[in-house]
Structures are given as C-alpha cells and as structure tokens.
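J.: My questions are about this predicted structure, shown below with the sequence.
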Amino acid sequence: MSLRAVVTGCGHYLPSRVVENAEFEATLDTNDEWIRSRSGIERRHFAAEGENTSSMASAAARKALEDAGCDVSDVDAIIVATSTPDLTFPSAATMVQAELGMTNGFAFDVQAVCAGFVYALANANALIVSGQAKRALVIGAETFSRIMDWTDRSTCVLFGDGAGALLLEAQEADGTPQDRGILATDLNSDGRYRDLLYVDGGVSTGTTGYLRMQGNQVFRHAVEKLAATANTAMERAGVSADDVDWIVPHQANIRIIQGTAKKLNLPMEQVVVTVQDHGNTSAASIPLALSVGRDRGQIKQGDLVVTEAIGGGLAWGAVVLRW
C-alpha cells in the first residue's frame, strides 16, 4: 500500500466586478475584437477596494472545505500560491489561516507566478506522501489588477483577479495509475529568462512596480515547454495521452492552450477552457478552471486530469492526478 494525496473538495471565488473588453476602449487604443483575436479573452474580474488576495483565498478555501464536508480544525497545512500577497510579509497563507479560524498546523506561500499552483500542488503532495500532513488546503489567489500598467495595452487587458482552492487528503492506495489522487509531478525553471516576464518593483526599488512582458518571447517558450512537462509527468505517472480525460491548463492565452493540446495530440473537446471569462489569473487560473470544470459537469470522480502551467522565472511544470 502507498499514500496518495486525493482531492476531496474544491471551490473558487471571483470578485463581483466584471470588466468586459469594451471597457478598455475609452482609455486605450484597443477594442474587443483585437483582444479576443489575440488572447481569446472576453472579460475578466477585478477585485473591489478592500478586497485582497487573502480575502479571496479564504472565500475559495471555505467553499472547498464545505464541498469536502471537512472542518478547518482537521486541516494540517495551508499553501497559498500567489505573486500578489497583501503585504511583503507575513504570508497570505497565515492570513487565510487566521481568517478561517485555524489555530493548529502551518501555513506558507509559494511564489512561482503563473506556475505557482502546480508548484504548490507538488509541495502539498510531498508533505502528504511523507506523512507530514494528512489534509492540506492548496489555494491559488491573485490580485493582478493591482500591478497593471494601465497605459500598456499589450499587458493590462490580459489579466484578472480571483481564487481557487483544493482540499487534499492522505488516502491509502495501491500504487498504480488507477489510484485516485496525485500520480506524478514535474517542476522546472530557468532563471536566464527572467527578463521575459517580471514586475519592475520590490524592495530594491521601493515601489510595488508594474508587470512587464515580452509577449512574443513568452509565447515561443510556452507551447514547447508546456507539452514537454506534461509528457514528462504522464510518463512518470505511467499513463499516456490516450488515458487522459481532461487537460486543465493555465489559462493565459487561447492560442497557447490550443497549441499545447495539438502537441499532446488531444482534441480541444478534452480541454477545460475558462480564459474567455476570467482572463489570466496567474496562480489562480488552474484551481479556478478545475472548480468551474467540476461545476460544469466536465470533471468527474475517477477522471484522469493533466494540469500544466508556465510563468515568470521562467518557471513551469505539470501535475497528473486522478480526480
């Protein structure tokens, strides 16, 4: 027998303010058709004043706990993937811990930008498989609207805010690809490409800074690296593309999503797509898509799911799990 980290609950939260592409036409040289044709994005959600990464993360976490029928006192760990924490420190995860009323266990953040949730899942899996935690809340939450340069039409129209959460629980399994839970992970990074996607602020500048991106260069790396990491994770899990029920990719750009699916020889009918409604929510995009995909009736218990993401760093990775 072996231990697997099994998804027992999921949930998400989106701010109430919906921003359609047309809203940008008043301040930028852009339009709805231009944004849709290049990204597939039609709308996104922006956090309200006073609404922060930790509050959205807490809302998503509560839904995941409710979905699992689990009390927060039974959770051992909270991992929040984010690049937009409320403060430099303490971690957003400890703020969520306090907000949920959890006084036991431990909480910490993971920062790998858009790949953050994949990194957080890999960390949670390792904690569970090694016996350091029995239940872990894994959350992706971002308020990217707070780091946008509203004069840069190439970036500010792409991003949105939101949060998604999974509750993982240690369960005994047979150690085969038929087990429920996380079957394999693959993580990668290459700091030589840090100038392709970064925020030009921090303690070195004394400013929050704005997101800067060389979109064409990021696109060039994305499809190749996403397909490669997904294939590596599937190989480690002992499964092939033929076994996959759903790809749940990082929702950055519809062309990247389509290109990656094509490289994996999987039809778009097997890809959960939410980018049109959420935009790029960075570390929140995969848990958001998992929760929405489950709510839509796409993802069902027993389905084999592959998630993959790439973000600033560059950092990228994939997780193969059976729902």
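T.: That came through fine. Residues are numbered from 1 along each chain as shown.

J.: CA only for contacts and neighbour counts going forward, please
T.: Will do.

J.: elements contacting the longest helix seen in the chain?
T.: Assignment by DSSP state H gives helix 215-237 as the longest helix of the chain. Identification of packing neighbours for helix 215-237 by 3 or more CA pairs under 8 Å, 6 or more residues apart in numbering; DSSP states H and E yields strand 181-189, helix 254-263, strand 304-311, strand 315-322.

J.: got the ones you listed as JSON lines, with mean neighbour count columns?
T.: Formatted as JSON lines, the helices and strands packed on helix 215-237 follow (neighbours: other CA atoms under 10 Å):
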{"stretch": "strand 181-189", "mean neighbour count": "22"}
{"stretch": "helix 254-263", "mean neighbour count": "19"}
{"stretch": "strand 304-311", "mean neighbour count": "27"}
{"stretch": "strand 315-322", "mean neighbour count": "27"}
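
J.: another structure for you, compare them:
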Amino acid sequence: MTELSARIAGIGSHLPERILNNDEISAMVDTSDSWIRERTGIRQRHIAGEGVTTCDLAERAARRALEDAGIAAEELDLIVVATTTPDFTFPSVGTMLQARLGATQGAAFDVQAVCTGFVYALSMADNMIARGQAKTALVVGAETMSRILDWTDRSTCVLFGDGAGAMVLQAAEPAGEGTDRSGILGTYLRSDGRFKDLLHVDGGPSSTGTVGHLRMVGNQVFRHAITNIAESMTTIASRCGVTIEEVDWFVPHQANQRILEGVARRLSIPTEKVISTVADHGNTSAASVPLAFDRAVQDGRIKRGDLVLMEALGGGFTWGAALARY
C-alpha cells in the first residue's frame, strides 16, 4: 500500500483582543520594558479575557483554517489539539472542539508536549493520514498560558501569552518525488524526562490537587533549547534528503528572540529566513508555531511550494521538528 501524503490545505489563527505590553507588566512586578526587550525580544503579549477558554481560542483558529481550506467541518475525521492548558482535566479540548464545529465522525483527542505540542500533534495526524486512518485532519495548538503564571515572578510572567493556531491536513496521492512532494515530508520527535525540574508546573490533579504555576530555570532552558532545536533541525533535514540551505523558511517555536538568533547563528541561517513573532505574541507554547506560520502566509512571505521547517522545544524536555512543502 502506497502511503498517502498529508497536504496542508489551510491554516488559521486567533489572538485574544487584550494586549498586555511591557510597561503594564512593569507596574505589576520589578521589571522594565528595556529589561524585557533586551533579554527576550518581547514587547507585548495577548491575554485571554475573563471567561475565555482554550477551547474558545481553538475554535476561532479552527474555523479560520477550515475557511482557508474551503473544507466543511463535517468532512473532518480527525482532530488533534496540542495544549498544556485544557479547559478541564477531561474531557479533552479536542472532543469539545469536535462538538462545537459539528464534526460528527472520526476521532478527537489532545496531545500534551507543552511548547513542542504542535509538532507532536502534526506528527500524529501525518502518520494517521499516511496509514489511511484519516482523510481530513484538523491540527490545533491552543493555550491560555496566562492562567498558569505566577504574576509575582518576573522571570516567567513576562514571557508568555495566549493564542491559537490551526492547520487542516488532507490526504492526497503523493505528487512528485522526494522533497518536491507537497505536504508533510517528515517529522522528528524527542524527549528527555530527566530535565523536568528545569521547566515545569508545580501542581496537578494527582500531586497537589491544584493547577499550579509555571516554574523555569531560564539559563539552563536557554542552553538546552539551542542545542536540541539545532539537532532536531539538522536531523529532519538529513532524513528528508535536504540541506539547511535549501529550506526556504524556518518557523521556530517563539520562546525568546535570543534563542531564535542563537540557533540561526549555530546553523548559519540568514535571519531574514527565520519567522519571528515573539515580539508581538510572547511565548504561546503549543500555539506559537502555527501562529507564526499563519502570519507569514498572510503577509506573503510563505508561499505555496515553499519548503518550511518547523521546530520547537518544551518542558519535559520535549523537542522536535517537522519539514513540509507548503
């Protein structure tokens, strides 16, 4: 049986209306706009309003992706939502989103890999399409990270924001050969649980019975991020038979501008080929890759036929990359 290709049929995103800039955060904790910009590159982030949930953000991004693809929700037979901030312990955001969209067939579930979540979810959907288990998949990264922040901790609360991004994948017979094929060309996933204490949330249903707050050892995460993200990028490129130089666009997880620049220097990537939205969005965890991808499509940088490499690292640690011909 010939494996099917997962073509990117549509993409969409959504950001909450409320914008929290650095000056406003400076009135809350001992920091400043210049301190935040110098260390992170962030100048603002979007914050979900009271009563707005992760599923709300996911739904808005999903509807835009479906509209972009020209596909009705009834055609979906797979929904994979990447999130670390679900509305409830259960049911999953995926199943709630399935009901809201009116998608009445197939399966829906969540993937929890923190900031690498979208890459993990994309890999799950791609593999299910390749094996004929799904024909039309919706992959969403959605987060309300503001709900798990300690707003007295300046080392973390300045970094994160809320948002959602979505991608519609559709099964297609492979057209072209090698990296000339359209769609997802390959994914690469890794994790190493030994580094849990460097980036984690200090609560949970079976440990504290509370939601908890995000905790991070920033300098250590920074070092691992550059090393592991660069490794995942070179690995997936090699596996797919391309060089880093042949990639048209790099869409990284938007954690910190210094990490983006550090990876680019390590791999000799021109900065103009790296999509960066961190200044406007902050770190939106699993939502950051599709948010950045959608912005670059909307402003005309990423075009059909371009070779795009997505990559991320998240708490756990998890990390990985995906290569696609858009």
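T.: Here it is on my side, so go on. Worth saying up front: this structure is predicted, and the values here are computed from it rather than measured.

J.: hang on, the earlier thing: could you tell me where the longest helix of the first structure falls in the second structure?
T.: Mapped onto the second structure using TM-score structural alignment, helix 215-237 of the first structure covers residues 218-240.

J.: which outside residues touch the matching stretch?
T.: Here stretch 218-240 of the second structure makes contact (CA atoms under 8 Å, 6 or more residues apart in numbering) with 155, 178-179, 185-189, 198-199, 243-244, 259, 262-263, 266-267, 309, 311-313, 319-323.

J.: how about the strands in the first structure?
T.: Assigned by DSSP state E, the first structure shows strands spanning 2-13, 17-20, 43-46, 77-81, 106-110, 135-143, 161-173, 181-189, 197-199, 211-213, 246-249, 304-311, 315-322.

J.: Can you say which of the ones you listed is packed in most?
T.: Each of the strands of the first structure was scored by mean neighbour count; the highest is strand 135-143, a mean of 32, by mean count of other CA atoms under 10 Å.

J.: could the helices and strands packed on helix 215-237 of the first structure be laid out in CSV, adding distance to residue 281 of the first structure?
T.: Shown next, in CSV, are those (distance: least, CA to CA, whole Å):
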stretch, distance to residue 281 of the first structure
strand 181-189, 20
helix 254-263, 14
strand 304-311, 11
strand 315-322, 16
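
J.: Please name whichever of these is nearest to residue 95 of the first structure.
T.: Ranking these by proximity to residue 95 of the first structure (CA to CA) places strand 304-311 first, at 24.6 Å.

J.: coming back round to it: show me what counts as buried in the match of helix 215-237 of the first structure.
T.: Buried positions in stretch 218-240 of the second structure, judged by neighbour count with 16 or more other CA atoms under 10 Å: 221, 225-226, 228-237, 240.

J.: That one: how far from the chain's middle?
T.: 16 Å (CA atoms, centre = their mean, to the nearest Å).

J.: show me the contacts for residue 202 of the second structure.
T.: So residue 202 of the second structure contacts 211, 212, 213, 214, 215 (CA under 8 Å, 6+ apart).

J.: Tell me the counterpart of it in the first structure.
T.: For residue 202 of the second structure, the residue aligned by TM-score structural alignment is residue 200.

J.: any idea how far its match lies from residue 147 of the first structure?
T.: The gap separating residue 200 of the first structure from residue 147 of the first structure is 10 Å, by CA to CA, to the nearest Å.

J.: again, but for residue 235 of the first structure
T.: 38 Å.

J.: Same question for residue 35 of the first structure.
T.: 19 Å.

J.: Next: residue 20 of the first structure.
T.: Taken as CA to CA, the span from residue 20 of the first structure to residue 147 of the first structure is 19 Å.

J.: Check residue 164 of the first structure too.
T.: 20 Å.

J.: Also residue 184 of the first structure?
T.: Residue 184 of the first structure is 33 Å from residue 147 of the first structure, by CA to CA.

J.: can you check residue 222 of the first structure too?
T.: Taking CA to CA, one finds residue 222 of the first structure at 22 Å from residue 147 of the first structure.

J.: swap in residue 112 of the first structure?
T.: 16 Å.

J.: out of the two, which sits in the busier spot?
T.: Neighbour tally, residue 112 of the first structure and residue 147, criterion other CA atoms under 10 Å: the higher count belongs to residue 112, 24 against 18.
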